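Trainee: Test case, fold it:
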Amino acid sequence: MSERPFLQIVKGDATPEEIAALIAVVSARAAGGAAAPPARRPSAWTDRSRLARRPLRPGPGAWRASALPG
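Mentor: Next comes the predicted model:
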């Protein structure tokens, strides 16, 4: 191993528990690797479900409502 310490506390008086917590966080961060970018929602323009037609409802004025955007 190398002669230089991996981690050195230069100021303050850390307890052994605080040092252990710091080492645990640094080790977990290093072992985790790069975090995946957050998932992006698809654009409404590319959403194919908007092409599906809504069910027709028969009744008075249904012919008029069938052509209106909803």
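Trainee: For the rest of this, base every contact and every neighbour count on C-alpha atoms.
Mentor: Fine.
Trainee: Can you get me the start-to-end distance on stretch 2-10?
Mentor: Stretch 2-10 has an end-to-end distance of 19 Å (CA to CA, to the nearest Å).
Trainee: Tell me where the protein has helices.
Mentor: 16-32, 62-65 (DSSP state H).
Trainee: Could you also give me the structure for this next sequence, so I can compare it with the first?
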Amino acid sequence: MSEESEPLIRVVQGDPTAEELAALTAVVSAKAAEASSAASAGSGGPRPSTWSAYWRTARAPMRAGPGGWRASALPRS
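Mentor: The predicted model follows:
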């Protein structure tokens, strides 16, 4: 078609190389694809971080007996 459309990306300042423009285009298109797939999946937003999950704060009860205080600080697997 002979009709020109607005460019999707416009450089306002600087003189980027072809490689820099290609990298920018790849990042922008990947983010757009990620957003559209999340919207089509109906996820309702990003998943919450597991760092704030309840099970990370819940610990096993402390055991009474010899060495119990020491065992309370040991990592559990």
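Trainee: TM value for the aligned chains?
Mentor: Here the superposed chains carry a TM-score of 0.52, computed using TM-score structural alignment, normalised by the length of the first structure; 55 aligned residues with a CA RMSD of 3.4 Å.
Trainee: sorry, back to before: in CSV, list the helices of the first structure along with mean neighbour count and distance to Arg48 of the first structure.
Mentor: Below are these laid out as CSV (neighbours: other CA atoms under 10 Å; distance: least, CA to CA, whole Å):
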stretch, mean neighbour count, distance to Arg48 of the first structure
helix 16-32, 11, 36
helix 62-65, 11, 22
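Trainee: any chance of these in CSV, plus distance to Ile9 of the first structure?
Mentor: Listed next are those as CSV, based on distance: least, CA to CA, whole Å:
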stretch, distance to Ile9 of the first structure
helix 16-32, 9
helix 62-65, 73
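Trainee: Quick one, which of the ones you listed gets closest to Met1 of the first structure.
Mentor: In terms of CA to CA, the element of the helices of the first structure nearest to Met1 of the first structure is helix 16-32, at 17.7 Å.
Trainee: whereabouts in the second structure does the closest one align?
Mentor: In the comparison with the second structure, helix 16-32 of the first structure aligns to the range 18-34 (TM-score structural alignment).
Trainee: Now that stretch on the first structure. Mean distance?
Mentor: Mean deviation of stretch 18-34 of the second structure relative to the first structure after superposition (mean CA distance after the TM-score superposition for the first structure): 0.8 Å.
Trainee: what does that stretch contact?
Mentor: Ile9 (CA atoms under 8 Å, 6 or more residues apart in numbering).
Trainee: can you give me the offset of that stretch from its chain's centre?
Mentor: In terms of CA atoms, centre = their mean, to the nearest Å, the gap separating the centre of stretch 18-34 of the second structure from the centre of its chain is 17 Å.
Trainee: Equivalent analysis for stretch 7-21 of the first structure, please.
Mentor: Distance, centroid of stretch 7-21 of the first structure to centroid of chain: 33 Å (CA atoms, centre = their mean).
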